[in-house]
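**Q** sequence and predicted structure are below.
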Amino acid sequence: MSQQNNLDHPKLDLHSRTGTNADTLQRAILDNLFYIQGRFPDVATPHDWYQAVAYTVRDRQLHRWVKTAQTYKKQKSRSVCYLSAEFLIGPMLGSNLVNLGIEDEVREALSALGQDLDVLLEQEPEPGLGNGGLGRLAACYMDSLATLEIPAIGYGIRYEFGIFHQRIENGWQKEISDQWLHLGNPWEVPRPLLTFRVNLGGHTEHYTDDHGNHRVRWEPERVVLGVAHDTPIIGYGVNNTNLLRLWKAEAEQSFDFEAFNTGDYYAAVEEKVKSETISKVLYPNDEAISGKTLRLEQQYFFVSCSLRDMIRIHLQQEPDLSNFHEKFAAQLNDTHPAIAVAELMRLLVDEHHMDWNPAWSVASRTFSYTNHTLLPEALETWSLPLLQQVLPRHVEIIYEINMRFMDQVRVLTHDVCGAVTRLSIIEEGEPKRVRMANLACVGSHAINGVAALHTELLKKTTLNDFHNLWPEKFLNVTNGVTPRRFLLLSNPKQSKLISDRIGEGWITDLEKLRGLEAHLDDAGFREDWRRVKRENKEALAKLLKERTYVDVDPQSLFSVQAKRIHEYKRQHLHLLYVVTLYNRIINNPNLSMAPRVHILGGKAAPGYAMAKLFIKLAHAVGEMVNRDQMVGDRLKLVFFPNFNVKNAQRIYPAADLSEQISTAGFEASGTGNMKFSMNGALTIGTLDGANVEIREVVGDENFFLFGMTAEEVVHLKTNGYHPRHYYDGNAELRAAMDLIASGYFSHGEADVFKPLIDNLLEHDPFMVLADYEAYCHAQSQVDDLWAQPDLWTRKSILNVARIGKFSSDRAIREYCEKIWKVQPTPVD
């Protein structure tokens, strides 16, 4: 009997099997504990119970998922395909309970079984399928696509080992492998029959077919299989359940019996090991050529599987691929999937025998490209010899694309000021390199930045030549975050307080938070708001004690900077201020100041020495400050280890002050700034990324602004920046840097932090010293406001009330309207 017939069969009541009342859920949990875990309650571990609950919740997703797939197929819906090397989805159980609206029923069912849902939530490992903001953005967008009833598939890689676990040893970051799959993943559905062969290496053969057409055959050196693993993504309060399809790499032949029988045991499994390496780890170290090769193979592997899957779906209902772009809108999330432009051309021309021009018309109307960086050095390029070695056919296609594009450019620009050279996909040099951002721009019908400032700077700087050529392609879609995970799930007390006052409509229409402004003058509401924040801070203080052994006072101002460790994000500016406060207390033991707890968190890339040195410095300063009895509870510095989605959900609700202090003109958007503000933190920040728009909507008076503008940064650099001038001219800055350089925080070893101090004094590429004085002044304004708790509370409420613009729902609506031209397809 077909699946369709099963669902429609009058004697099968799937709703009774996947009901959501407490009694049905209790029975289902026990069934899954027995039939899937092979356990009975008396011997079941907490992880067994977690798995049983997870499968119970997944069953309710699958019922909606199948119905969703049927609806999309029947209505021939245009679908969004989000191509991303990262999907930092976070733990799924809590999020799925919220979106299904069954958290209370599951709690009741578990309570009857003697289990605590909060304990079971802690059993779930973090799927480390992303590095930071890029992957978390992709996950937020998948949540919003489903909630807005937009047909969508997220395509990526099923990394066996995700972003590393961060362990701190003697203040230094140590990377521990992330074995998130070692106990199984109840949320995914393996599809072993949905497999594609992916070619790598080898050479091409040109020939003429029986009809006189020029054809190209790719003879690969080796072939890897891509096997689909599906995770259902359910929307909030709707039946639509979309698909996150991640590809796992496997060998065509896992075991070589001939090699085994001759005693060569390594050769017997060599192909399996080599093939599976492709989906083994997120972002391998690419300093060596082997790492670069693997990273290129990863990118090609997932886009090849994804595009062929899209073609497979299309051809189920259409006779050919001439209208492929009408069925799918494919978004390139940064340049990692940019090779998809050449791969789709290969598939259309080589495998489906389309002529070049119609194939290019289809491909360029299928893709759109999101740029996430303003740093030219961060725009991905690949050496031509490496690309030739791994993807020989794609080099030919890229040259053909570039030749036709260059002809067009010469006509349109007459090569004014060398535009042809700058626009070329091929960068001249030794060796030549392929510019992936240029390929993405040429092969996409739309190019977007991720914040208003970012997009304008893209037009003026990084992608200026493309904007001059195709201004109509450029538009802005400011990033957003899902309020379901980052407010409703992570801050239930504040969410309840909001809903009790203005109803629950804000959960899917965040602009409705504006209704909170009507309650600003309600003293009882303000007191409740302070109480919720205090309880969240108490919870974080308890966790900090468990994780770092540092006692902090929840009555203190919690100032938080939690994000990837990078020089342009300027964690060292934050540390210099903490050292400055420490010096003030030492020099004036009777100093009156707002008690502060400064909290840092984030991971440094394994090969990023300076970022790792920041982490060491943070621990070194914290060790000295936190034990100094003269300081007491007036100042604490804590580094929260292993910052990830699960830990972020504990940190955002407890923050009083959000540190968004990157150098203006360097942060594309940021999303942590949105999450902090959504949870009632006030922001101290520069006019960088989405800070600009956050300040506009929450009000200048509710944002602590400091520092140079992007234009002033460029002007100072252009006219010669001399960091020693600021060091010599500011006694507090000089004292803070000298104390670090003296070895005071490193047990007398002056050389430990010498690279950091020397870099600031001689280069200071992100102008930390130039913005130091303004930063300290803004922090003084923070202290003044903290001394007025009622006024601080008002501003905290206003930050939440006016943050509605930064919902990922708004961002997805803009993508749908401006770029994808996709309409909702509700599922009954």
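**A** Cool, the structure landed.

**Q** hey, let's count contacts and neighbours off CA atoms from now on
**A** Fine.

**Q** got the contact list for Y582?
**A** By C-alpha atoms under 8 Å, 6 or more residues apart in numbering, the contact set of Y582 is V625, V631, L635.

**Q** how far away is it from D628?
**A** Going from Y582 to D628 by C-alpha to C-alpha, to the nearest Å gives 10 Å.

**Q** tell me where the stretch 401-550 of the chain has strands.
**A** 426-427, 433-435, 447-449, 474-476 (DSSP state E, counting those that start in this stretch).

**Q** A750 reaches D738, doesn't it?
**A** No. Using C-alpha atoms under 8 Å, A750 makes no contact with D738, being 10.1 Å away.

**Q** ok, A710 - contacts?
**A** T663, A664, G665, L687, D688.

**Q** just Y726 next, same as before
**A** L769, A770.

**Q** so it is in which element?
**A** According to DSSP states H and E, Y726 maps onto helix 723-729.

**Q** just the buried residues of that helix, please?
**A** Residues P723, R724, Y726, Y727 are the ones in helix 723-729 that count as buried (16 or more other C-alpha atoms under 10 Å).

**Q** check stretch 678-691 too.
**A** 678-691.

**Q** second structure for comparison follows:
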Amino acid sequence: MNITQTEFVQSFIDKLTTTFGKTVDEATNKEAYQTVSLLLKDIILRKWQKTQNQQVEQDEKQMYYFSMEFLLGRLIESNLLNAGLLSTCEEGLKELGFNSDKVFIEEHDAGLGNGGLGRLAACFLDSLASLNLPGHGVGIRYKYGLFQQKMVNGYQVELPDYWLKDDYMWETKRSDKSVEVHFGGEVLLVSKDNHLHVEHKNFERVLAIPYDVPIVGYENETVNSLRLWSAESMPNSFHFHSSEGHDYYHYLDYKRSVEQISEFLYPDDSYYEGRLLRLKQQYFLVSAGLQSILSRFKRKHDDFFLLPQKVAIQINDTHPSLVIPELMRLLMDEEQLGWDDAWKITTSTVAYTNHTTLVEALEKWPIDMVQSLLPRIYMIINEINERFCQSIYYDHPELRDKIAEMAIISYGQIHMAHLAIAGSFSVNGVAKLHTDILKNREMKNFHTIFPERFNNKTNGITHRRWLMNVNRNLAQLLSNSIGKNWIKEPRELIQLIKYTDDASFQEEIAKVKLKNKERLAEFIQSEYDIKIDTQSIFDVHIKRLHGYKRQLLNLFHILHLYQLCRDNPNIQMTPRTFIFGAKAAPGYHFAKQVIKLITSTSDKINNDPVVKDKLKVIFLENYNVSLAEKIIPAADISEQISTASKEASGTGNMKLMMNGALTIGTLDGANVEIRDMVGPNNIFTFGLTSEQVFEYQQNGNYRARDIYNSDQRLRVVMDKLVNQFFTYDDVEFKNIYYSLLYNNDEYFVLKDFDSYVEAQQHVEQTYRNQKSWLKKSITNIAHSGKFSSDRTISEYANEIWDIHPL
């Protein structure tokens, strides 16, 4: 939209005056942010309404993306960028006397997600709108985010992330679209007019209120929606004047239990009440979302056999798998369809994305919990299971001995991944290796039954945020060199290949990287009072803290380098700055110990005069999207060192690659496709392959203690965990030590150590030859267009959802 700087400035002054009754000189940065947001929202709302009207009028098929997470980050910059107003706004704010960085940072990251799963969902929404596709998000409006991480004496402490303490400028409450969600009670099957009817009695009523967030397409007229549901109590369902006299207190208990549903992302599931709340959240999301979708469908249609032609539902991992029995319930109990018709419609409408091969991450729910909380849903799941098992028995006699392990209900548990596969028309993995593992190993038996359902959709990232917005100097350099066509067609970045040996272009790339490193160094200096060398290698490991992501392997290499420096103070070594950002789940004690080990290592190394000019270790607290946006443009090395076969895809690897970092990684997830794109000489790979990991797991012939005993370097490093190297006692890190030696190193940290050290030596040797390094960096940027989420979404749209640009 074309607005001049003069027009922006005048509109800003007018809006500030009418909203806050202040002059520009009196306004705070927060008020400036809110004023810009209100101005921009006025523009967005007009496009939003126009898009909704067009979608209704054209009656094109809509896609709804159900996810427990949407990790949006700040929207102010991306909304301005997509609306074509970012530079105008920044220059206008400067004219008004504001620093745009300080104004924009007043927006709190939306606390709607945790890691890659939620950030992927956010990137997908951006691409849907930017490609003019009718696709919307469905999630929960959590009052508190995952948690705010504070470091106290090196330990992670979790504080509430009350991101809604200020008005969320982008949401619009839609009270008129509220629906009811019911929990508990009794279900009766009653015969009426020769038909079986369902009566649900004595249930708990919860009001689901939607808040819509506009998703703005890049320089087009499309604004899609992210609908977030908030749970509220229904006072009218209580009788305050009963003779018992204590209903008021019952109501307060009820009100509190209802509000909890949309209060926290991922309640602690290490105890029964926490697991019950998670199940409640999941059903709340799918029931509210589906009721809204069917209500919209019914405004134009009364034939439910048209539903698969007008609606596609994608469930993001197993969390929203209850979409399947809930859609069955609505079609049968509310719309009076028979089982066969309802099942045909459901299995033609729902598609499932799997995000993991980790057994513990494939959700299972105890039968009695589902039966008591969701009695009608349990009845439907049970019937789905009976029919599914019978179909295996009769149609696939070769799998009869596998029925117990394939059943949706078995051994007292409901297996949500099995439900998702049985009840959907598409099952996709998120990287080629991941999909192959699903088809040939983890879900091999299901693939035998439904070979046509399984497909791959390699993840992607929105280059608008992760390159154009966070690394504007690089984006400008690319446009000056190959033109701007890459912005709409990111695969056009491949044209950069012709500049890989161009000395002047390499020099410009080096200048951009140095400027980004200086910016990050200034931030670290101001926030942590740690001075870092911008000429050092910025070695970055930013992701959720988990055993399989192997921050521990990175740490062991750091401690090995530290020992080398201590043993030989004159050693020639390119200085390194190791940067970590990670949160550990509150109940995941091993991960929290690893964080403490990182901070203890940081204290030890950063305060040692012998190594302070060679090594620095930084742990940046409260890792989130906004922090990632500071780190990623400055990275030289991208740590993607998960145990092979455990990381489904990864998207941090793509963001870092797109910003010119070189990957050191195992052949896991999308690392394999990055290597295939850039070539083996432009990535540093190491470690066991997924096949070797499977072989060790099957044969049980891995002995961690043998490696410990045979590798002097490892012994020196690991003994530091229990020999008072870090503390005056030897118990601080003993659980890490014993988990590796006595629990036999589940994620093969020790096995891959030697290979990892060798790969890191190769990193240093390559970095010393800056011409070679910059050539590899440019090659990575050139091939990164393949990993744009625009490509991923186009594949989903054409091959799964069958939706088309309006």
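**A** It's in. If you're wondering where the values come from, they're calculated on a predicted model, not measured in any experiment.

**Q** which part of structure 2 matches the helix holding Y726 of structure 1?
**A** Counting by TM-score structural alignment, helix 723-729 of structure 1 falls onto residues 704-710 of structure 2.

**Q** could you do stretch 486-503 of structure 1 as well?
**A** Using TM-score structural alignment, stretch 486-503 of structure 1 pairs with 466-483 in structure 2.

**Q** other residues contacting that stretch?
**A** So stretch 466-483 of structure 2 is contacted by 77-78, 81, 484, 486, 493, 495-496, 508-509, 512, 629-630, 633, 655, 658-659 (C-alpha under 8 Å, 6+ apart).

**Q** filter those down to the buried ones.
**A** By 16+ other C-alpha under 10 Å, these give 77-78, 81, 484, 486, 493, 496, 509, 512, 629-630, 633, 655, 658-659 as buried.

**Q** check those residues and tell me the two furthest apart.
**A** Largest separation among those by C-alpha to C-alpha: E77 and L496, giving 26.6 Å.

**Q** can you find the partner of F725 of structure 2 in structure 1?
**A** Match for F725 of structure 2 (TM-score structural alignment): Y744.

**Q** which residue packs closest to that match, ignoring adjacent ones?
**A** Sequence neighbours aside, A750 is the residue nearest to Y744 of structure 1 in space, at 7.8 Å (criterion: C-alpha to C-alpha, 6 or more residues apart in numbering).

**Q** ok, the one you found - contacts?
**A** I740, A741, S742, G743, Y744.

**Q** looking at those, which is nearest K795 of structure 1?
**A** I740 (35.6 Å).

**Q** any idea how far apart the tips of stretch 509-516 of structure 1 sit?
**A** End-to-end distance (C-alpha to C-alpha), stretch 509-516 of structure 1: 14 Å.

**Q** contacts for that stretch next, please.
**A** With C-alpha under 8 Å, 6+ apart as the test, stretch 509-516 of structure 1 has contacts from 483, 498, 501-502, 505-506, 797-798, 800-805, 807, 809.

**Q** quick one: K473 of structure 1 from H325 of structure 1, how far?
**A** From K473 of structure 1 to H325 of structure 1 the distance is 17 Å (C-alpha to C-alpha).

**Q** what do you get for I157 of structure 1?
**A** Counting by C-alpha to C-alpha - I157 of structure 1 and H325 of structure 1 are separated by 23 Å.

**Q** now, of the contacts of stretch 509-516 of structure 1, which are buried?
**A** For those, buried by 16+ other C-alpha under 10 Å: 483, 498, 502, 506, 797-798, 800-805, 807, 809.

**Q** distance to K754 of structure 1 and secondary structure added to those, as CSV?
**A** Shown next, in CSV, are these (distance: C-alpha to C-alpha, whole Å; DSSP: H, G, I helix; E, B strand; the rest coil):
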residue, distance to K754 of structure 1, secondary structure
P483, 43, helix
I498, 49, helix
I502, 54, helix
W506, 50, helix
I797, 43, helix
L798, 43, helix
V800, 42, helix
A801, 45, helix
R802, 44, coil
I803, 42, coil
G804, 44, helix
K805, 43, helix
S807, 43, strand
D809, 46, helix
